[in-house]
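**Q** predicted structure and sequence below. I'll ask about it afterward.
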Amino acid sequence: MSGRKNVVIVGGGGFGAALARSLSQKLDPTQHTLTLINSRSYIIWYPATIRMTTTAEQELEKSCLVPYDKLLVNGLGTIKIARVIRVDARTEGKGGSVALDTGESIDYDVLLLAPGSVWPEPLDFPDGEKRAAVNHIQDWRKKFKDAQDIVVVGGGSCGIEYAGEVADFYPGKKVTIVHGPDKLLNSTYPDKFRKRIEQDVRETGVNIVFGDYMDDNTITNGFVTTRLGKKIKADLVVSILIRPDTESNTTLLFRSLLVSWNATSGDVLDAQGYIRIKSTFQLLSYPDVLSCGDACDWKEEKQVAKAMFQEPIIVANILALLAGHAPPKQYKGTMEMIIVTNGRYRGVSYFNVLWGILLGNWFTSWMKSKELVVSQARRNYGL
């Protein structure tokens, strides 16, 4: 690389792609190189994927599977479609290399890990080219179209939005949400917001079972059985379990980190599998490795919207590391906010400012429900 320092980003999802675009504008091409590694040849705009996998309306596969063609600016950067299978670190804090499943090895001076999340089956898109994703989308649309009784396991935002899309586009179908706590979402959000969401969901005809769990999603004779023995009619089960993509069977990345650094698992991952970071986004004991996004252990809700708050801090700290300086910026978190759609024209939004602001159908539809922020996302990625 002719003596230039290389920044390697592992993961080209919402966070990784945003950081790659920003760095391509900030790095000096005479001094630096940039490599983005992702297992798919496109960015998935996840806020649109629930509707995209439920119905063919709006043909979202044409707009929210975003190509990388114009992501990097000023001709700075290379995109590799591959999986990282190993990290080989040199002396601690002095760079290293990543090995790809293609057989290639790429040196890094600063490594940014943005692996994101492992999503449940409807949103678990295959690796590789876009055609495979389109086939996956069409398969799930058919499942939703053919089903009459749909059980959604988990009443977080994704579960609520799946129930809302089905209720909107297939009003004759019966949808049941099974949720362990006694209110939708989680305790990050105030009860008044959680109750408002419940009211909005019930008004669409969706049934909610609180205080129960699905340990086995097997459909037997047209029914599923909850932990407490309740039988629910079902011919399709959608289980919403999201976890950090740090212990996947398809990558040895984090195992190799532990071996390469002679570290214990607690040095890199917490008990839930999240990457342990400092407020500078650096890993605890490894100053030349940073991490951002859904897979980090920072105590805040995991949302792609958080990228806009994390991005300037990470970019400033990477530039400082490349120049041999200590990272100057610390992340203090940001306010919690969420926009939960309930089909195209409904939903509830919450902003944790002042007394906690709740906004209903008109605002939520205008901000997200109708178009799912696809146009803005494409502009942010250079299209």
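**A** Looks like it came in fine.

**Q** okay, CA-based contacts and neighbour counts for the rest of this
**A** OK.

**Q** quick check: residue 276 touching residue 284?
**A** Yes. Counting by CA atoms under 8 Å, residue 276 does reach residue 284; the two are 6.5 Å apart.

**Q** and here's the other structure:
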Amino acid sequence: MASTISKETPVRQKTEVVIVGGGSGGAALARRLSSAALDFDPEQHNLTLITPDNIASTYPRPPGSLEDTALIPYDKLYTEGNAGRVVHGQVTQILDGSLVLESGESIQYHCLVLATGGRWEGPLAFPDSDAEVREHLRAWRAKFAAAKSVVLVGGGAVGVELACEVKAWYPTTEVTIVHAHSLLLNDAYPDKFRNSTVARVKQFGVNLVLDDKLESLPEGTTTATTTKGQKLTADLFISTRGPKPNTDILKSFDPSVITPSGHVKVLPTLQVPLANGKANLFALGDIIDWNEQHKFTTAVAHGEILVNNVLGAINNGVTPPIPYQGSEESIMITVGPRGGLWFVPKLWGLTFGDWVVSTIKSGLFIPNARALLGY
């Protein structure tokens, strides 16, 4: 009697898609991929978001309690019926096909997206957990409340907004911005709008030291001297110069794709041109080397492009890649809790004032951030 040999059908290995970074860009991409039900088939693909945080956060106003809505869990990130997973951990090493976490865990990937954002300093450098963020805010609010004078080093949007928030809540505190340019913001925006910003900030009672620098920030009540010799004394010196790109893990994997400023080189498809020629790595948000201002809206725009391009990469090029065309350089700045300026580069350049800005941004875009995470 002849023997028969049964052959089992081999189990198809799922494609592992991993996003590192749970900020606005990474979270938005993860949520949109999970909802792309026709092309992102959970029977064929696994989706993982890795983030050191167990909450997403935006910066609440100094003495308020906005953290009750600004600290947002990831438990509703994925759409029902097509869930991915969230891994809370810190990636310490990128290897060819896998990631190593600080815990020692190894996570495999076939397609990797880096959305690691930037590293801030001082009050803008949030810890990872809900309890730590609340304690961080409590400690910094106490410092602001006790300070009779505050110097912010950096006059971009964050510096302007924080200066006016502090002045609004603590009117007797002397607040000064030191900025390297002759006008606030930078030359991505027209001088007319920048002059209007200078006028509004001065009107709000904030002092300005323009076209000058503080190379280092002292700690405690002390006097610092600018590069042009002006002496400034304050209880708090705070950096608002913007974040440094958080790209150390990629630099150790392939230093050829990191610019001198620490940003990641990308192709128009937002693919990273790795030295080994592989096209399975993408990047988005504050870390990419792209001639545009890094902000919430651009990170989300990057994610919209990558939904298509990641799906194309994992589905054998069924969808052709879409190049990122950039986004318009509009900017909305709050000047205290109830005012602000909004520049829109349409026609000859449109500027809107207090009523429009306070109506749109009074919640500091927290509702927008909550919507990105499914709330």
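**A** Nice, I can see it. Here the structure is a predicted model, which is why all the values come from computation and not from measurement.

**Q** can you give me the TM-score here?
**A** Aligned and superposed, the two chains score 0.91 in TM-score terms (TM-score structural alignment, normalised by the length of structure 2); 356 aligned residues with a CA RMSD of 1.6 Å.

**Q** now the common contact residues for residue 276 and residue 284 of structure 1.
**A** Any residue near both residue 276 of structure 1 and residue 284 by CA atoms under 8 Å, 6 or more residues apart in numbering counts here, and that gives 267-268.

**Q** higher neighbour count, these two?
**A** The residue with more neighbours, out of residue 276 of structure 1 and residue 284, is residue 276; 22 against 18, by other CA atoms under 10 Å.

**Q** map that one onto structure 2.
**A** In structure 2, the residue paired with residue 276 of structure 1 is residue 265, using TM-score structural alignment.

**Q** need the contact list for its match.
**A** By CA under 8 Å, 6+ apart, the neighbours of residue 265 of structure 2 are 257-259, 272-273, 288-289.

**Q** please, which helix or strand holds the alignment partner in structure 2 of residue 68 of structure 1?
**A** Residue 68 of structure 1 maps onto residue 74 in structure 2, with residues paired by TM-score structural alignment. Using DSSP states H and E, residue 74 of structure 2 falls within no helix or strand.

**Q** what about residue 74 of structure 2, distance to residue 171 of structure 2?
**A** Distance, residue 74 of structure 2 to residue 171 of structure 2, by CA to CA, to the nearest Å: 37 Å.

**Q** between the two, which is the more surrounded one?
**A** More crowded of residue 74 of structure 2 and residue 171, by other CA under 10 Å: residue 74, with 22 against 14.

**Q** distance of that one from residue 30 of structure 2?
**A** Residue 74 of structure 2 sits at a distance of 11 Å from residue 30 of structure 2 (criterion: CA to CA).

**Q** now do the helices in structure 2.
**A** When assigned using DSSP state H, the helices of structure 2 occupy the ranges 24-35, 67-70, 130-146, 157-169, 191-203, 248-253, 296-314, 354-361, 366-372.

**Q** most tightly packed of those?
**A** Per-residue neighbour counts averaged over each of the helices of structure 2 give the maximum for helix 24-35, namely a mean of 26 (mean count of other CA atoms under 10 Å).

**Q** residue 139 of structure 2: which of the contacts of residue 265 of structure 2 is nearest?
**A** Top of the list for closeness to residue 139 of structure 2, among these and by CA to CA, is residue 288 at 32.5 Å.

**Q** map the closest one across to structure 1 for me.
**A** Checking TM-score structural alignment: residue 288 of structure 2 goes with residue 296.

**Q** which residue, neighbours along the chain excluded, lies closest to its match?
**A** For residue 296 of structure 1, the nearest residue in space outside its immediate sequence neighbours is residue 275; the separation is 4.6 Å by CA to CA, 6 or more residues apart in numbering.

**Q** please apply the same query to residue 332 of structure 2.
**A** Spatial nearest neighbour of residue 332 of structure 2, chain neighbours left out: residue 342 (4.2 Å); criterion: CA to CA, 6+ apart.

**Q** what sits against the equivalent of that neighbour over in structure 1?
**A** In structure 1, residue 342 of structure 2 lines up with residue 349, judged by TM-score structural alignment. Residue 349 of structure 1 makes contacts with 337-340, 358-360, 363-364, as judged by CA under 8 Å, 6+ apart.

**Q** now distance to residue 2 of structure 1 too, for the residues you listed, in TSV please.
**A** Putting these into TSV (distance: CA to CA, whole Å) gives the following:
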residue	distance to residue 2 of structure 1
337	45
338	46
339	47
340	49
358	55
359	55
360	56
363	53
364	51
